[in-house]
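Engineer: need coordinates for the following:
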Amino acid sequence: MQDIIGSFRPGLFAGKAILVTGGSSGIGLAIAQGFARLGGSVIALGSSEQKLSAERARAENKGIRFERVDVRDPAAIKRFVAGLDKLDVLVNGAGIARPEAEFEDDTYIEVIDVNLNSQMRFAMAALPLLKASRGSIINIASMLSYVSDPLVPAYGASKTGVLGLTRHLAHAFGPDGIRVNAISPGYHKTDMTKGLWTDPVPAEKIAARSALKRWGTVDDLVGTALFLSSPAAAFITGTDLPVDGGFVVGGF
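Structural biologist: Okay, here's the model as predicted:
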């Protein structure tokens, strides 16, 4: 990650407050680390106290405060955000996938609730603070906002919805100086995709479709989040930046 961090001015986010949901592992954790290394005061939220405790103990997470908040609980979200003094950047990174089980009604609703509804909940709860700072929201979408996977209908629907939510909130919040953008990761090596990147057959097939002929890492998403939250992106809102190595526009 050091090469990525070195691309930005040291202390770029000094004095800035950043909140990252889904911040105890994978993509969310990497983004939280990126902000912290550029001086940001970062709070990373997660659902597993075991994961949060493990991350609190890691030296590379210096400057990150880890807290447990259930993103399915509107009241808990409101209480937590109400306790913040300020907020400059909200990264909505909480997400789950339940392959095959998403055809069941309860599981379908749970995935939609975590992946899509929580982003709206946090955006609305954070609105007064973001108005005060003229801040920024980054919603994590997915390449499955654009292409299909027959095993995860709820995940695909939720991530497609994230793009619509991003566009609408960009116009709803824009008059207050708040920018709202999305990032669509492709195939990155995370716990969620471990079953694919540890199996040579799908791993090689996925890498072959990528224009760069490799899987992404979580670090590949950090620079995009930092850029979208920086003054360099001051006139960028309502857009989505795919970070997929060219996967979606490729072909087998």
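
Engineer: contacts, neighbours, all on C-alpha from now
Structural biologist: Will do.

Engineer: quick one: contacts for Phe80?
Structural biologist: Applying C-alpha atoms under 8 Å, 6 or more residues apart in numbering, we find Phe80 in contact with Val69.

Engineer: in the stretch 51-200 of the chain, which spans are helices?
Structural biologist: For the stretch 51-200 of the chain, applying DSSP state H, counting those that start in this stretch gives helices covering 74-82, 105-112, 118-133, 153-173, 194-197, 200-209.

Engineer: reformat those helices as a markdown table; add distance to Gly39.
Structural biologist: Formatted as a markdown table, the helices of the stretch 51-200 of the chain follow (distance: least, C-alpha to C-alpha, whole Å):
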| stretch | distance to Gly39 |
| --- | --- |
| helix 74-82 | 21 |
| helix 105-112 | 33 |
| helix 118-133 | 17 |
| helix 153-173 | 26 |
| helix 194-197 | 31 |
| helix 200-209 | 34 |
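
Engineer: next up, for comparison:
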Amino acid sequence: MTGILDSFRLDGRVALVTGSSRGLGKAAAIALAEAGADIALLDRGEPAETIAQIEARGRRAHSIRRDLIGASAEDLASVIDEVVVEYGHLDILVNNAGTIRRAPAAEYAVENWRDVLSINLDAVFHLSQAAGGHMLAQGRGRIINVASMLSFQGGILVPAYTASKHAVAGLTKALANEWASSGVTVNAIAPGYMATDNTAAIRADAVREASIVARIPMGRWGDAADLQGAFVFLASDAAAYVTGAIVPVDGGWLVR
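Structural biologist: Sure, this is the predicted structure:
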């Protein structure tokens, strides 16, 4: 008899994780591997430490190097094809890669707008579209996008990031509506304030950092490990009836 804990296992599954060399992507890749999946890693460089952690858990790791800024739909479709050739199938896509550029909206450089939207939104759609084609054909699949607290709020000095993360939430819902009946679920995780490279500037501002912690009911910044359970859940059969959800993992930030 199969128990509830077995439904969280990912044995025999293949996952592609973008932005996997550090932070949230690295944590997601390691968690999925620990649950039993083989992992493909899409990054600008070689995510050597992530590969080592995956292989230490007895799973396979395959690295694909691409710069997502300006990547074409055809180039990103070739990434999905490479994963399928390497492993035979693709079951899970984690669209984690993202960037942020801070400046007042009235002075925001057009190249910053383009770069942020290219990575945070365009690549998410093109990878989801290509992966979705394979998943729809096999009758199953899990796509997990990384949204943000700024999928719900406006933020300060981050117009492109905010626009992109609102769009990721909307795209998650749109794809979920179209693909649910074919066995493909599309969900997003919305991390709260996490201690990552993207938030280094905020954490270095003593006044801003203190105001943020004061609003978080748990009283601390999140860590990448705090997201691992959510990634495994949404990738697993335990979440078979969950789609179109934007799941906050925020220490209570949104309910304050």
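
Engineer: determine which of the helices of the stretch 51-200 of structure 1 approaches Ser25 of structure 1 most closely.
Structural biologist: Closest to Ser25 of structure 1 of the helices of the stretch 51-200 of structure 1, according to C-alpha to C-alpha: helix 194-197, at 13.2 Å.

Engineer: contact partners for Met192 of structure 1?
Structural biologist: Applying C-alpha under 8 Å, 6+ apart, we find Met192 of structure 1 in contact with Ala97.

Engineer: aligned partner of Thr190 of structure 1 in structure 2?
Structural biologist: Counting by TM-score structural alignment, Thr190 of structure 1 lines up with Thr196 in structure 2.

Engineer: so that match is in contact with Lys26, correct?
Structural biologist: No - here Thr196 of structure 2 does not reach Lys26: they are 11.4 Å apart, not a contact under C-alpha atoms under 8 Å.

Engineer: more neighbours: which of those two?
Structural biologist: Between Thr196 of structure 2 and Lys26, counting by other C-alpha atoms under 10 Å, Lys26 is the more crowded of the two (25 against 16).

Engineer: give me the neighbour count for the counterpart of Val201 of structure 1 in structure 2.
Structural biologist: With TM-score structural alignment as the matching criterion, the partner of Val201 of structure 1 in structure 2 is Val207. Burial measure for Val207 of structure 2: 10 neighbouring residues, criterion other C-alpha under 10 Å.

Engineer: cool, and Pro10 of structure 1?
Structural biologist: Neighbour tally, Pro10 of structure 1, other C-alpha under 10 Å: 12.

Engineer: same check on the one 4 residues further on?
Structural biologist: Counted with other C-alpha under 10 Å, the burial measure for Ala14 of structure 1 works out to 14 neighbours.

Engineer: quick check, it in a helix?
Structural biologist: No - counting by DSSP: H, G, I helix; E, B strand; the rest coil, Ala14 of structure 1 is not found in a helix; it is coil.

Engineer: and it, what pairs with it in structure 2?
Structural biologist: Ala14 of structure 1 maps onto Asp11 in structure 2, by TM-score structural alignment.

Engineer: do the same with Gln33 of structure 1
Structural biologist: Superposed on structure 2 with TM-score structural alignment, Gln33 of structure 1 falls opposite Ile30.

Engineer: distance check, the closest residue to its match other than its chain neighbours against Ala28 of structure 2.
Structural biologist: Excluding the flanking residues, the one nearest Ile30 of structure 2 by C-alpha to C-alpha, 6 or more residues apart in numbering is Ile54, at 5.7 Å. Noted for Ile54 of structure 2: a distance of 11 Å to Ala28 of structure 2, by C-alpha to C-alpha, to the nearest Å.

Engineer: for the match of Gln33 of structure 1, what are its contacts?
Structural biologist: Counting by C-alpha under 8 Å, 6+ apart, Ile30 of structure 2 has contacts Thr50, Gln53, Ile54.

Engineer: measure the match of Ala14 of structure 1 to Val232 of structure 2 for me?
Structural biologist: Remark: distance between Asp11 of structure 2 and Val232 of structure 2 (C-alpha to C-alpha) = 12 Å.

Engineer: which residues are in contact with both of those two?
Structural biologist: Common neighbours of Asp11 of structure 2 and Val232 are listed as Ala35 (criterion: C-alpha under 8 Å, 6+ apart).

Engineer: residue in structure 2 matching Ala157 of structure 1?
Structural biologist: So, by TM-score structural alignment, Ala157 of structure 1 is matched to Ala163.

Engineer: any idea how many residues pack against that match?
Structural biologist: 18.

Engineer: one more: the one 5 residues further on?
Structural biologist: Burial of Val168 of structure 2, expressed as a neighbour count using other C-alpha under 10 Å, amounts to 25.

Engineer: thinking it is in contact with Leu121, fair?
Structural biologist: Yes - Val168 of structure 2 lies in contact with Leu121 (C-alpha under 8 Å); the separation is 6.4 Å.

Engineer: so what's Gly12 of structure 2 up against?
Structural biologist: Residues near Gly12 of structure 2 by C-alpha under 8 Å, 6+ apart: Gly36, Ala37, Asp38.

Engineer: wait, which of those is closest to Thr243 of structure 2?
Structural biologist: Among these, Ala37 lies closest to Thr243 of structure 2 (C-alpha to C-alpha), at 20.7 Å.

Engineer: my guess is that closest one contacts Val17. True?
Structural biologist: No - contact criterion C-alpha under 8 Å: Ala37 of structure 2 and Val17 do not qualify, at 11.5 Å.

Engineer: name the residue in those two with the higher neighbour count.
Structural biologist: Ala37 (28 against 24).

Engineer: list the contacts of the residue in structure 1 that Phe233 of structure 2 lines up against.
Structural biologist: Using TM-score structural alignment as the criterion, Phe233 of structure 2 maps onto Phe227 of structure 1. By C-alpha under 8 Å, 6+ apart, the contact set of Phe227 of structure 1 is Ala233.

Engineer: and Phe227 of structure 1, that one's in a helix?
Structural biologist: Yes - under three-state DSSP, Phe227 of structure 1 sits within a helix.

Engineer: helix or strand for Tyr241 of structure 2, which one?
Structural biologist: Using DSSP states H and E, Tyr241 of structure 2 sits in no helix or strand.

Engineer: for the one 10 residues further on, same thing?
Structural biologist: When elements are assigned from DSSP H and E, Gly251 of structure 2 belongs to no helix and no strand.
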